[in-house]
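Predicted model and sequence follow; I will ask about them next.
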Amino acid sequence: MPDTVDAGGYGVARFLAIEHVDSPTFTPEGRLLVLADTSGTPQVWTADEPGAWPSRLTPYEERVSALAASPADESFVYAMDRGSDERDQLIHYDLATGVERPLTDDPESKHAWGAWGPDGDRVAYTANREDDGRFDVYVQEVGSPEEQAGDPERVYEGPGGWLNVAAFGPEGRRLVLTKAHSSYDEDLFVLDLDSGNTRTLSDGSEATYSHVHFDGEGGLLCVTNRDSDTAYVGCLSLESGAVTPVAGYDDATGEPGSDAWDVDALAFDRDTGRLAYTVNEGGYSSLHAGTLAGAVADAGGEPRVDPVDTPAVDGIASDLTFGSDAQGLAFTHTSPTDPYGVNVCEFGSDAATDWTPVGRNGLPGAAFHEPETIRYETFDGRDIPAYWTLPPGVDPDDPDEQLPAIVDIHGGPEHQRRPWFYPTKQYFLNRGYAVLEPNVRGSSGYGTAYAHLDDVEQRMDSVADVAAGVEWLHGQPAVDDDRIVAYGRSYGGFMVLAAITEYPELWAAAVDFVGIADFTTFLENTGEWRRSHREAEYGSLEDDYEFLKEISPLTSIEAVSCPLFVQHGANDPRVPVGEAEQVAEAVRERGVPVETLIFEDEGHHTTSRENLIEEFEAIAAFLDEHV
């Protein structure tokens, strides 16, 4: 049966069935592997040439969440969980025979993919197999398709909390590890696999390190924001730990209104010295590439990038990866009107090929709409960046339009709404809703200082930024001030609940996806490995309990006056489902209309297309009734 045709002429299933393709990785022979949700959940697919009919390699209903091709042979490792519970298991897949072999089989533990060994005979990853609140480092022999994989060998006991394998040394005897204390504070250190000793390379200052590569000249190439408000490509000495900026460095603040931006992705090929990186310019990507010249500072060199031509990116580029001999560069591309797909370009070329062209299920181009980037002033005079999108054919200055509007608040909070392809947004635009997507204080993408503006006792300032966004909407002639919807996921769900308790008069309805209702119960019940990381952002149970109670939406729930839709997954390890249950019960006791949708086979994200369709059909009906 076709999905229900609504006011926009298109049902939600048409939008949600538009494929999402990402995570490109090349095998040594040049085969491109990707993740695609063509079958309803992300699975591994391959295509031999641009636009060719792809072949599906993994046949499961559970989502595949990570994919990495071997550096030495035609095989790959992928990660898959059960019921979106994030307890990933790792599986090896031999492309020559199609044989799959589990590397891990411990469904109560979370296995976080790390890196292949340089010879393709081992992999390294972290897992909380011994203690739910502690990630340790494991190295495991992959073995041949005719034999079982080796047993996981624990090579390092972690200090507690989240730990990540960032890189495997080119000689196979070292691992680079990162330990996150918070979203903007990481330790970086090297583990010697022979001795078990570690050596810290970070300097104790607040900084992040990602996309780490051994450069072959005594250094690590990475994206870091050490001693900078914004992130750049840096070369970090393995001897002294000193960092030398290589590309993308700017000593200005990245706060809204400036032109200092974060580097947010990096690919590097050690044999050729070729690298590629992207810069996040107000949410949109610029792609850069070149050849690394010069050694690390300790060797007396000044690392730099000799640039080459690159394609213009109309939207966002991510997941950069080089193919064999760095002749080709693949990346995930999306824009507000272009679904996620994988593009490939030749190194030094200014043109890219869409390797995985994604259709739109017969929807015309007129059904997809670009946002306008705007800024609005908030309570303290600061400018808040946002994306503003109107439905088709609307005159923004016509007061007779009287449109309903959705204020869509991102999660994180160390996250950024960007102009990517967002099928449910396009669906609501076609139903006649305008959409405002603010990057309130605390968002990433605008430098470290901006990201810290909502920490702990400043938490509610970001909620005030949402209210200021509604004030801006009140100044838009085409918007009906009495039909504004608060809408958000995860931390964005907290922001929704906080907005309707702190500013109840502003909202006609609210939609909360997997949101935090009470910071104390959230921190008590979230995954053990996450608690200290989240306390660094929100405040700790030990030191800030009363404050956390005070700002929790559940404490002020009597203020809620608008109808509320609450969605959650029973398997959510991040924000436990109890958050949804307690807020729904409290609002219902007030006599305010509440609708809940809890999936027993989902977690923090709804990953099944069937469930997504049910979810957004229910939300659309809820908004039709109340807005």
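Cool, got the structure. Numbers count the residues shown, from 1 in each chain.

drop to CA atoms for contacts and neighbour counts, all remaining ones
Noted.

Relative to residue 95, how far out is the residue most central in space within the chain?
Most central residue of the chain, judged by C-alpha distance to the mean C-alpha position with C-alpha atoms, centre = their mean, is residue 415 at 7.5 Å. For residue 415, the distance to residue 95 equals 36 Å [C-alpha to C-alpha, to the nearest Å].

another structure for you, compare them:
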Amino acid sequence: MIDVLPPSWELLDADTDGAAPALLAVRHADNGSQVFVRAGRRSACIATFADETVRGGTLRHRRGRAFVVVEDAKGGQRVVRAVRDDRGWWRSDGDLPLPGGAVLDLDIDAGILLAVASTNAGAVDVFRFDAYGANRTEVYRGGGWIFNGSLSPDGTNAALLRVADGKLDTELVVCAVGSPEAPLELIAHAAPAAMGVPCWSPDGGTLLICTNVDREFARIVSVDVQTGIWKELWAAEHDMDVRLANDTPLLWHNVEGQSRITRPDLDGAAYRLPEQGVVRTPRRPVIDREGRLYCTFSSPRSPAAVWRLSTDAPPELLTPERHAEELGKPWRSTVVAPDLVRVPALVWPGKPHGGAAVVILHGGPEEQWRWDHYPLISALRRLGVTVVTPDLRGSVGFGKRYYGLDDGVRHVDAQLDLDAVHGSLARLGLDPANAALVGYSFGGYQALLGLTSGGSAWSAAVVVSGVSDPLSYLAATSPHRRPHRELTYGSLAHDREFLQRVSPACNAAAVRVPLLLVHGELDPIVPVGQANRMAELVRAAGGDVQLKIMRGEGHQFRRASSQAALISWVTEFLQTSGGGAR
């Protein structure tokens, strides 16, 4: 195994009330994730997690309180607390297990907003606790799947996002804490529309939220909580999101996969970034008295680190290390599918440049390739491989129409995009005969479709956490989630014949190139049986298949050591199988 993962940092929260800013940040490295409180020149590690993912945190440094949310491989969460004693030393203050629950929002003052699976099958109830898990108060009992939300600054109201009937279709409801059966729906809409995290004004009377209601791209609107009246504030020909830092709105722009952050109160002045890249969107951003923004930034050549950004001064690195790779920037390309759909892609040139290519498909499918740091892509580029990352139809970031092109049984149309990508490799100076295919999650399913749908032009393939048989996958999905999965794959009731016809598992004998399947042992999203069964069927048909089970991991591999193992497995497989990395 090779060590290919440099350390990275992520900002959880910042407290700028004192003489020097205090940071709550997590360092990810091979030995796990360590959470630090950094204030001035002092730094204290308050917790270390080897087998859990850090999901968020909040800090009140002057009061000596820090809370961190962590999640295990099966999705179980807990809140870990730390306090600072009179000598200035940080120590553990116990933890709060949350069996069956997921933290929607966490604030030391407002409390914990927790979604819990209801006794009513297919529904979620929401509760508010104080920061130590006491004084449980019911917030919502309206049925449906609540997947996000936020507490008002005084903790008396909650704005919740509920999954609706269409793809990426979201409903916004507001509830008074203690009145669970009287939710108020806001921004009612007939056509499916997505919404982002609702942001409360300091007085609790207004919500700011991003939504693509009646628009191709997400815009920012304000909603009066009492009257329900909403109006547009800002819009552009790209997706944007909004956050409030105290009472200052900050706009997060997604411009062709790159971040741009602007201040509407300063005539749209933009924060200066270290280079082209991505600024993570925090739940509660922090700006200091000088208007400087504390954030997590990453780029194609640099893992995530914590920065302080200004609109009129160079950015400042706040974490003690930053690893920068001597790799060139990716560049944009567009491929035209046979049905004239224009498919955007990023091309990541290898160093030294060779003719080998690897095409990588993201999951979702409602995701997007960003100008971010991807360790597998960097490892392949260092081997001289050029990586192509297309956003097949169904991806977000390119408008509502584009992400709706693969709904239901139409998801197979993305194979037109994939064939067009392979057909464009020669134009990019790459060797189509030395091109491998890699797919994550839903992208893994699309990769298997590409291998089994009538002959494959790829030299090898890798599937990570992918579905191999949509029929058995949908049948095993819980009833309240199944309708939403069917929006992606097709209906068990109406499309069974189609699903069986296209199922990679039912066509495993068509796999004629070396195949590597990698899956998490504890995957709660796509059960590991999907990989086991596909491996058995390909092997029985005489195919060349390898199966790697990542022990102790779920759908996404949390440990840095697991991510390093994945990269080793993939690069070694491609080098020895004659696919892509020769």
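Arrived safely. The shown structure was predicted, so the numbers you read here are calculated from the model rather than taken from an experiment.

returning to what we had before: trace the residue nearest to the centre of structure 1 over to structure 2, please.
Residue pairing (TM-score structural alignment): residue 415 of structure 1 is matched to residue 367 of structure 2.

hang on, its match in a helix?
No - counting by DSSP: H, G, I helix; E, B strand; the rest coil, residue 367 of structure 2 is not part of a helix but coil.

Check which helix or strand the counterpart of residue 475 of structure 2 in structure 1 maps to.
Here residue 475 of structure 2 is matched to residue 524 in structure 1, going by TM-score structural alignment. According to DSSP states H and E, residue 524 of structure 1 maps onto helix 519-525.

Quick one: average offset of the longest helix along structure 2 versus structure 1, please.
Of all the segments of type helix in structure 2, defined by DSSP state H, the longest one is helix 560-577. Relative to the matching residues in structure 1, helix 560-577 of structure 2 has an average distance of 2.2 Å after the fit, by mean C-alpha distance after the TM-score superposition for structure 1.

What residues in structure 1 pair up with that helix?
So helix 560-577 of structure 2 sits over residues 609-626 in structure 1, by TM-score structural alignment.

sorry, back to before: relative to residue 168 of structure 2, how far out is the match of residue 415 of structure 1?
Residue 367 of structure 2 sits 11 Å away from residue 168 of structure 2, going by C-alpha to C-alpha.

any chance you could map the helices in structure 2?
Counting by DSSP H, structure 2 has helices at residues 375-382, 400-403, 414-424, 442-452, 470-476, 482-489, 496-502, 529-540, 560-577.

Now do the longest one: which elements does it pack against?
Under the contact definition 3 or more C-alpha pairs under 8 Å, 6 or more residues apart in numbering; DSSP states H and E, helix 560-577 of structure 2 sits against helix 375-382, strand 460-464, strand 515-520.

returning to what we had before: pick the most deeply packed of the helices of structure 2.
helix 442-452 (a mean of 25; mean count of other C-alpha atoms under 10 Å).

Contacts for that helix, please.
Under the contact criterion C-alpha atoms under 8 Å, 6 or more residues apart in numbering, helix 442-452 of structure 2 has outside partners 361-365, 412, 414-415, 418, 437-439, 456, 458, 461-468, 502-504, 507-512.

before we move on, back to that, among the helices and strands packed on helix 560-577 of structure 2, which is nearest residue 115 of structure 2?
Relative to residue 115 of structure 2, the nearest member of these by C-alpha to C-alpha is strand 515-520, separated by 25.2 Å.

Contacts for that closest one, please.
For strand 515-520 of structure 2, the external contacting residues (C-alpha under 8 Å, 6+ apart) are 460-466, 528, 531, 535, 544-557, 566, 570, 573.

Can you give me the distance of the residue nearest to the centre of structure 1 to residue 311 of structure 1?
26 Å.

quick revisit: tell me the contacts of the match of residue 415 of structure 1?
Applying C-alpha under 8 Å, 6+ apart to residue 367 of structure 2 gives the contacts 395, 396, 397.

which of the contacts of helix 442-452 of structure 2 count as buried?
Among the contacts of helix 442-452 of structure 2, the ones that count as buried by 16 or more other C-alpha atoms under 10 Å are 361-363, 365, 412, 414-415, 418, 437-439, 456, 458, 461-468, 502-504, 507-512.

how far off strand 515-520 does the longest helix of structure 2 point, in degrees?
An angle of 170 degrees separates the directions of helix 560-577 of structure 2 and strand 515-520 when computed by axes from the mean of the first three to the mean of the last three C-alpha atoms, to 10 degrees.

returning to that earlier point: any chance of the helices of structure 2 in TSV, plus distance to residue 330 of structure 2?
Formatted as TSV, the entries for these read as follows, by distance: least, C-alpha to C-alpha, whole Å:
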stretch	distance to residue 330 of structure 2
helix 375-382	11
helix 400-403	23
helix 414-424	16
helix 442-452	21
helix 470-476	34
helix 482-489	30
helix 496-502	34
helix 529-540	32
helix 560-577	20
